[in-house]
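S.K.: have a look at this prediction, sequence included:
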Amino acid sequence: MASILPWLASLPARLRARLRVSSSSSRPSSRHLIHTVSLHYLLVVPVALAIATAAVLFAHSDVNVAMLFSQCHARSRLPWLSHLPVIGAPSCFLVSFFGEALASSRAVAVMGVVLAYIGSLLTVSTVEAARICNGPSVLIAYPTGGWLVFDLVGGAMVWQLLIIPAFFRRSKEVFAESEAATATASEAATETEADTSTNRHLSVVAEVVAIPVAVALGYVVPSLAMLATDAPAAIVAWLFFPLYVSAIRQAVRWAIHHVAASLAGRSLHLESDRPSLLAVYAVPIAFSVVAQVLLIYNLVAVADDRKEMTRSTLKFIEIDFFFILLTVLYWILVEAGWRVVAVVLVSSVVLGPGAGLCLGWIYREQQLGFAYDAVPGDAEQGADGLSEETPLLQ
């Protein structure tokens, strides 16, 4: 009898461990390129896309863009900015470049779609930064620096040469660690601590509020101000949106933990909670849909009013945007397969590229089986009865 009591006491833990193994085995068993192809070979395409981006941009360069920089270098354009030491001419050129790219209603409509897509990509990267499993990767977990370089200097090539390789490398590491953890769990039917290296929970519940608020206030509001006014000050403010998003996200997290201290340290599996999923992706999807509708209306009902300089500058942005699209589609294809790419493309045609990316990313999690990571009853509750499903504000 004495030997049976310890066995009965450990039974719930053993059942939960077996439930985890069963959940893991219920995930789709199909392997994708990220699982079967060497990292070195996977990186050939991003490098080729980076070379193609540079080549196409160079081929489409013209005298208008060169003249724009010449005016800034001569301090004859935006004197309050161009006269700054060292950074004056480059800053003037960057602000003037975006200003000319927004100098017509057609250009504003096109830029709206581009900015909406960047907002969706920002949301996706911020969600991935908040996941526990991506903590070991500095480029993924701390995306502000990469986004600043992308925005101020590198454009598509930052994603092709820096960010995408980081995601590929981390995906391979997570897959290897997940396989090892599954094998260990199959051999020993005892409950173990969750492996943080493969845990796709958001690190804290507060991210469900912090991410959409940060994207809305730190990115969407400056983007709308730039689209609406085309003022140099609005463009300058928009250029530093990665800093705003990071600061607001941290401030909101701190405020929530300060108000509801019991939520600090509690994680949440985003894809297992539909209200949270909607809250995180609602802003970029709405931005994309509105931008898509306005672009279609402008193409159908409004004459093209772009001048030569606007065409020249907007052409550069469109080329860079096109290669960003190709790069992200390749990223999704490698990690999730052609079905997710198809969802992204179809959704993009109807709702805009930004919404297509968000919907495709949600579908990606389901295709990869990440939606099954949260096992019912697996979340620990404190003495106060709170769990990861407890509302943030009561």
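M.R.: That came through fine.
S.K.: can we go C-alpha only for contacts and neighbour counts from here?
M.R.: Fine.
S.K.: which positions in the host helix or strand of A279 come out as buried?
M.R.: Under DSSP states H and E, the secondary-structure element containing A279 is helix 274-301. Judged by neighbour count (16 or more other CA atoms under 10 Å), helix 274-301 contains these buried residues: 276, 280-289, 291-295, 298.
S.K.: output the contacting helices and strands for that helix.
M.R.: Helices and strands touching helix 274-301, by 3 or more CA pairs under 8 Å, 6 or more residues apart in numbering; DSSP states H and E, are helix 105-130, helix 207-215, helix 338-351, helix 353-367.
S.K.: who wins for proximity to E173 among the ones you listed?
M.R.: Taking CA to CA as the criterion, helix 105-130 is the member of these that comes nearest to E173, at 15.0 Å.
S.K.: so after that closest one, what's the next helix or strand?
M.R.: Moving toward the C-terminus from helix 105-130, the first helix or strand encountered (DSSP H and E) is helix 138-141.
S.K.: report the distance from that next one to the chain centre.
M.R.: 12 Å (CA atoms, centre = their mean, to the nearest Å).
S.K.: likewise for stretch 374-388?
M.R.: Averaged over its C-alpha atoms, stretch 374-388 has a centre that lies 28 Å from its chain's centre (CA atoms, centre = their mean).
S.K.: equivalent analysis for stretch 327-345, please.
M.R.: Relative to the centre of its chain, stretch 327-345 is centred 14 Å away, using CA atoms, centre = their mean.
S.K.: quick one: contacts of that stretch?
M.R.: Residues external to stretch 327-345 that are found in contact with it (CA atoms under 8 Å, 6 or more residues apart in numbering): 32-34, 42, 46, 49, 159-160, 164, 168, 171, 353, 356-357, 359-361, 363-364, 367-368.
S.K.: what does stretch 36-52 give?
M.R.: For stretch 36-52, the external contacting residues (CA under 8 Å, 6+ apart) are 34, 156-157, 160-161, 164-165, 168-169, 323, 327, 334.
S.K.: among these, name the ones in helices.
M.R.: For these, the ones inside helices are 34, 156-157, 164-165, 168-169, 323, 327, 334, with DSSP state H as the criterion.
S.K.: mind putting the helices and strands packed on helix 274-301 in a markdown table, mean neighbour count included?
M.R.: As requested, the helices and strands packed on helix 274-301 are exported to a markdown table (neighbours: other CA atoms under 10 Å):
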| stretch | mean neighbour count |
| --- | --- |
| helix 105-130 | 22 |
| helix 207-215 | 23 |
| helix 338-351 | 18 |
| helix 353-367 | 23 |
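S.K.: please name whichever of the ones you listed is nearest to D195.
M.R.: For these, the distance to D195 is smallest for helix 105-130, at 16.0 Å, taking CA to CA.
S.K.: next one for the comparison:
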Amino acid sequence: MDTPSARPRQAVHHFSLQYLLVVPILLALLTGYILFLHGDTDIYMLWSQCHARSRIPWLSHIPVLGTPSCFLVSFFQEALSGTRAVAIMAAILSFIGGLLTISTVEAARICNSPSVLIAYPTGPWLAFNLIGGAIVWQLVIIPAFFHRSRAIIAARSTSSPSPTAGPSDPNFGESMRHLTQLAETIAIPAAVALGYFVPSLLILVLDSPASIITWLFFPVWVSLARQGLRRATLALKRHWHGTFHLESNKAALVGMYAVPILCSVLSQALLVWSLTQRDDRKEMTRATTKFIVIDVFFIGLTVLYWVLVEAGWRVTAVMVGAAVVLGPGAGVCIGWIYRESTVDPDRSVTVVAVGGRSSGEATPSEETPLLR
């Protein structure tokens, strides 16, 4: 691993926020153009059928929201019709699950607490899933992370820690990359598994309107499950209120990313197998699948740009390599784990050390037990 003195600074240190946002904006414009270019009349027919109340009558007859709700549910129903379509969607869902995991982990880090869009990701994720797709990542989520990174760098380069700053200061604290609470190591992976991966499995297996509607609101289920599990964990383990550095404990790190990586590997195997079989997708399924694949492809490009700017080409290469072999969900998770070793807002600044820790309490390490 590179030492801090030898590690080069990444692009996020050298370019202002305005310049960093040029690429996401261009990608958003390109995404919209490509999706419009590849828009199929079959997809427009779905809207017409829902507007005419001929599809999913119990849903399409709801005033105001009936037509768009029917269209969204019908769109995913068609995208899940057939063995090849299920395999493609499984790979896509594993990728989204990986992104959801790292997004939720970043939401729990002390350094991101000042950013509403990062610390409270339910709103942006709902907008992504219900309305904007890749464009939400390009114009909302990624810019929020760039803005926060630049804010930290600016604070550390233009000022010094205040006398009242502690180790958990989001800009200067030694613990700024820690999770706000140790309980998050239980709450986050369990919430993502229950709130996202279980509904995702249900839509792959059932492909019913009820299962799709449930899945569409997965950001809400993940948020509620995370809050409930965190409170339950803290009620049972009161000393788990303290901060915790996830990457310093192998058991916690494996537990955090095990489900998305495993699901990614399984979906990758399913996709490879499906490519050896006859493509059983109908015309409507091909149209909806193509639309989703294009959207997710541009999300992937945006995420790679994000990682390249903040962590450099090596992390980007690791992410791409892992995605090719183990699937996109595993790729983003493994790349993100490696990325953490490159995070370095400013090597020259003096951080606020954890001086308030009692002498008998050691810094969390690989040997620190997760349950104690």
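M.R.: Structure received. These numbers come from a predicted model, not from an experiment.
S.K.: TM-score of the superposed pair?
M.R.: Their TM-score after superposition, calculated using TM-score structural alignment, normalised by the length of the second structure, is reported as 0.91; 361 aligned residues with a CA RMSD of 2.5 Å.
S.K.: related to what we said a few turns ago, out of the ones in helices among the contacts of stretch 36-52 of the first structure, who's nearest H269 of the first structure?
M.R.: Out of those, the member with the shortest distance to H269 of the first structure (by CA to CA) is F168, at 21.7 Å.
S.K.: alignment lookup: the closest one to the second structure.
M.R.: When the second structure is aligned by TM-score structural alignment, F168 of the first structure is paired with F146.
S.K.: grab the nearest non-local neighbour of the spatially most central residue of the second structure.
M.R.: Closest to where the C-alpha atoms of the second structure average out (CA atoms, centre = their mean) is L99, at 2.4 Å. Spatial nearest neighbour of L99 of the second structure, excluding adjacent residues (CA to CA, 6 or more residues apart in numbering): V332 at 6.8 Å.
S.K.: that neighbour contacts G97, doesn't it?
M.R.: No - V332 of the second structure is beyond contact range of G97, at 9.7 Å (criterion: CA atoms under 8 Å).
S.K.: let me know the secondary structure of the residue located most distally from the centre of the second structure.
M.R.: What lies farthest from the middle of the second structure is S359; by CA atoms, centre = their mean that is 37.4 Å. Secondary structure for S359 of the second structure, judged by DSSP: H, G, I helix; E, B strand; the rest coil, is coil.
S.K.: what is the neighbour count of G355 of the second structure?
M.R.: When counting by other CA atoms under 10 Å, one arrives at 10 neighbours for G355 of the second structure.
S.K.: what helix or strand is the equivalent of W238 of the first structure over in the second structure located in?
M.R.: When the structures are aligned by TM-score structural alignment, the residue of the second structure matched to W238 of the first structure is W215. Assigned by DSSP H and E, W215 of the second structure falls within helix 209-216.
S.K.: how about that helix: buried residues?
M.R.: Of the residues in helix 209-216 of the second structure, 209, 211-216 count as buried by neighbour count, 16+ other CA under 10 Å.
S.K.: stretch 109-123 of the second structure too?
M.R.: Across stretch 109-123 of the second structure, burial judged by 16+ other CA under 10 Å covers 109-113, 117-122.
S.K.: with stretch 54-67 of the second structure instead?
M.R.: By 16+ other CA under 10 Å, the buried positions in stretch 54-67 of the second structure come out as 55-56, 59-61, 66-67.
S.K.: what about that stretch, start to end distance?
M.R.: Distance between the two ends of stretch 54-67 of the second structure: 10 Å, counting by CA to CA, to the nearest Å.
S.K.: in the first structure, which residues correspond to that stretch?
M.R.: Counterpart in the first structure of stretch 54-67 of the second structure, with TM-score structural alignment as the criterion, is residues 76-89.
S.K.: what sits up against the matching stretch?
M.R.: By CA under 8 Å, 6+ apart, the list of residues contacting stretch 76-89 of the first structure from outside reads 69, 71-73, 75, 90-92.
S.K.: and with 6 Å instead?
M.R.: Contacts to stretch 76-89 of the first structure, defined as CA atoms under 6 Å, 6 or more residues apart in numbering, come from residues 71-73, 75, 92.
S.K.: how about stretch 274-288 of the first structure?
M.R.: By CA under 6 Å, 6+ apart, the list of residues contacting stretch 274-288 of the first structure from outside reads 116, 119-120, 208, 212, 270, 352, 354-355.
S.K.: what's the mean distance for that stretch versus the second structure?
M.R.: Relative to the matching residues in the second structure, stretch 274-288 of the first structure has an average distance of 0.8 Å after the fit, by mean CA distance after the TM-score superposition for the first structure.
S.K.: L35 of the second structure versus A28 of the second structure, what's the distance?
M.R.: 11 Å.
S.K.: measure L115 of the first structure to L295 of the first structure for me?
M.R.: Relative to L295 of the first structure, L115 of the first structure is positioned 12 Å away (criterion: CA to CA).
S.K.: apologies, that question was intended for K315 of the first structure.
M.R.: Look at K315 of the first structure and L295 of the first structure: by CA to CA, they are 16 Å apart.
S.K.: over to S203 of the first structure?
M.R.: With distances taken as CA to CA, S203 of the first structure is found 38 Å from L295 of the first structure.
S.K.: again with V204 of the first structure
M.R.: Taking CA to CA as the measure, V204 of the first structure and L295 of the first structure are separated by 38 Å.
S.K.: same check on A50 of the first structure?
M.R.: Taken as CA to CA, the spacing of A50 of the first structure relative to L295 of the first structure amounts to 28 Å.
S.K.: again with P165 of the first structure
M.R.: Counting by CA to CA, the gap between P165 of the first structure and L295 of the first structure amounts to 33 Å.
S.K.: please apply the same query to A109 of the first structure.
M.R.: Spatial separation of A109 of the first structure from L295 of the first structure under the definition CA to CA is 5 Å.
S.K.: count the neighbours of the counterpart of H14 of the second structure in the first structure for me.
M.R.: Using TM-score structural alignment, the partner of H14 of the second structure in the first structure is T36. Here the count is done by other CA under 10 Å, and T36 of the first structure has 11 residues near it.
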